[in-house]
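>>> What follows is a predicted protein model with its sequence.
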Amino acid sequence: MSRWRELTGETSGRDYAARFAALARSGKDMHGEARFCAELVPSGARILDAGCGTGRVMIRLAELGYDCVGVDLDASMLAVAREQAPELPWLRADLTQFDAGALGVAADFDLVVAAGNVIPLLAPGTEATATARLAAALRPGGLLVAGFGLDEAHLPVPPSVTLTQYDAHCAAAGLTLVDRFATWDADPYTGGGYAVSVHRR
């Protein structure tokens, strides 16, 4: 069972969306992840939002002109995403078993983004498998972008994945580290409890 399911019971879609809506109303910038991705690939590029949740990141990327597909296992989150943007493709699948072709989607994404602590919220021991599945969805030269917490201050669950381990999972999947940042605003990473990693296939 994933740590996300243990944490939420996969029934928190509306509560999750409401929390981010409240943050947006307070004036907080809600589009850092989308802006970060838009700096890496040109408008029109194909992007897979892995662990898309209620669609906050992907909907913004679609507004910016990207060809997006979202995938998540949590039906309550996808229900909100489909209500907010019914014209966009939202797929329900386990990232540890994700097979783009089997879902009728071409496995030639220019960028795969896993925001929102997707990697540390997977089921324990499945991180390498999920990373390999996401890497397989990339075209040669495509980018995997993952942002996640590394300590208790940045995670809703106990820390489970170090950057060394994640880099090893990426290397095993044929990916090479390109850059690493401390935030979605591209602040340099010099250590600390949160990292945004960019790997290339």
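Happy to help now that I have it.

>>> all contacts plus neighbour counts: C-alpha atoms, from now on.
Will do.

>>> element containing the nearest residue to residue 172 once chain neighbours are set aside, please.
Excluding its sequence neighbours, the residue lying closest to residue 172 (CA to CA, 6 or more residues apart in numbering) is residue 132, at 7.6 Å. Assigned by DSSP states H and E, residue 132 belongs to helix 127-136.

>>> and what of residue 61?
helix 56-63.

>>> One more: residue 199?
Applying DSSP H and E as the criterion places residue 199 in strand 194-200.

>>> got the angle between that strand and helix 127-136?
Orientation check (axes from the mean of the first three to the mean of the last three CA atoms, to 10 degrees): strand 194-200 against helix 127-136 gives 50 degrees.

>>> What is strand 194-200 packed up against?
strand 138-149, strand 176-181 (3 or more CA pairs under 8 Å, 6 or more residues apart in numbering; DSSP states H and E).

>>> Can you say which of these is packed in most?
strand 138-149 (a mean of 22; mean count of other CA atoms under 10 Å).

>>> Now do the strand holding residue 199 and strand 138-149, the angle between them.
Using the same axes, to 10 degrees: strand 194-200 against strand 138-149 is 170 degrees.

>>> In strand 194-200, which residues are buried?
194-200 (16 or more other CA atoms under 10 Å).

>>> try stretch 75-91
Applying 16+ other CA under 10 Å to stretch 75-91 flags 75-82, 85, 88, 90-91 as buried.

>>> Got another one to weigh against that:
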Amino acid sequence: MNMSSERTPSGWEDIVAADPAHSSRYVERFRALAAQGTDIVGEARLIDAMLGRGSRVLDAGCGPGRTGGYLHEAGHTVVGVDVDPVLIEAARADHPGPTWLVGDLAELDLPVADFDAIVCAGNVMTFLAPTTRTAVLAGFARHLAPGGRAIIGFGADRGYDFAEFLTDAGTAGLTVDLLLSTWDLRPFTDDSDFLVAVFSHAPDRDTPSSPDA
């Protein structure tokens, strides 16, 4: 994927610009957690449970590849996109097999646009430039196959209010199927400090039959 020279930098890019070693530390943190036997693939297990074997998955904001790597090993065809080339390099090194691409989610335009699932984990939505949030969500909607679902999770108090996010998703053409408060299926409430939202693409949903059908 090519990135426009006139694009708005993401919050993640601002962090890296201020601290060039940030990405490398992030990679090593997850490598260390994996080496210690820490469970770092809870998101991926939920996605896998939602899919038939051999599904197409877009790991949006894939980072160093922990989610997409697991889903590839589970037998799915995975494309991962992240704006940070250091993270993509780590994904390619640690999780060979998926297609890992450097790209801006706000300019998402992949040659294949029929993903059975799009997963956006790790608080990625909160690192986007606020002006690009709806464009990112619209890109997800465009890249879903009929019947496909987008699963997006992030925490509260990170600069993106849950209600605002759900409004943006509706504007972008996504319809809420399910709201959870964790990646292990606990229900979402008004007091939840984390949101996992499962969406479908609104135009692909079944419409009621007419009385004369």
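Yep, it's here. It should be emphasised that the depicted structure is a prediction, and the values quoted were computed from it without experimental measurement.

>>> what's the TM-score here?
Overlay of the two chains. TM-score (TM-score structural alignment, normalised by the length of the first structure): 0.89; 190 aligned residues with a CA RMSD of 1.5 Å.

>>> how about the aligned partner of the residue nearest to residue 172 of the first structure in the second structure, what does it touch?
Alignment note (TM-score structural alignment): residue 132 of the first structure maps to residue 138 of the second structure. Residues counted as contacts of residue 138 of the second structure (CA atoms under 8 Å, 6 or more residues apart in numbering) are 169, 172-174.

>>> What's the match for residue 48 of the first structure in the second structure?
So, by TM-score structural alignment, residue 48 of the first structure is matched to residue 58.

>>> name the element its match belongs to?
Per DSSP H and E: strand 56-60 holds residue 58 of the second structure.

>>> Check how far that strand sits from its aligned residues in the first structure, on average.
Mean deviation of strand 56-60 of the second structure from its aligned counterpart in the first structure after superposition (mean CA distance after the TM-score superposition for the first structure): 0.3 Å.

>>> Can you tell me how far residue 11 of the second structure is from residue 125 of the second structure?
Going from residue 11 of the second structure to residue 125 of the second structure by CA to CA, to the nearest Å gives 10 Å.

>>> Between those two, which is the more surrounded one?
residue 125 (26 against 16; other CA atoms under 10 Å).

>>> Matching the more buried one against the first structure, which residue comes up?
Looks like residue 125 of the second structure aligns to residue 119 there (TM-score structural alignment).

>>> since we're on the closest residue to that match other than its chain neighbours, how many residues are nearby?
With sequence-adjacent residues excluded and distances taken as CA to CA, 6+ apart, residue 119 of the first structure is closest to residue 127, at 6.4 Å. Residue 127 of the first structure: 23 surrounding residues under other CA under 10 Å.

>>> Ok, residue 36 of the second structure next?
A total of 9 residues lie near residue 36 of the second structure under the criterion other CA under 10 Å.

>>> same thing with residue 164 of the first structure?
9.

>>> Need the residues that contact whichever strand or helix holds it.
In the assignment (DSSP H and E), residue 164 of the first structure maps to helix 163-172. With contacts defined as CA under 8 Å, 6+ apart, helix 163-172 of the first structure is touched by 127-128, 131-132, 135, 150, 176-177, 199.

>>> Let me have those residues in CSV, adding distance to residue 95 of the first structure as columns.
Output for the contacts of helix 163-172 of the first structure, formatted as CSV (distance: CA to CA, whole Å):
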residue, distance to residue 95 of the first structure
127, 9
128, 11
131, 8
132, 10
135, 11
150, 20
176, 20
177, 21
199, 18
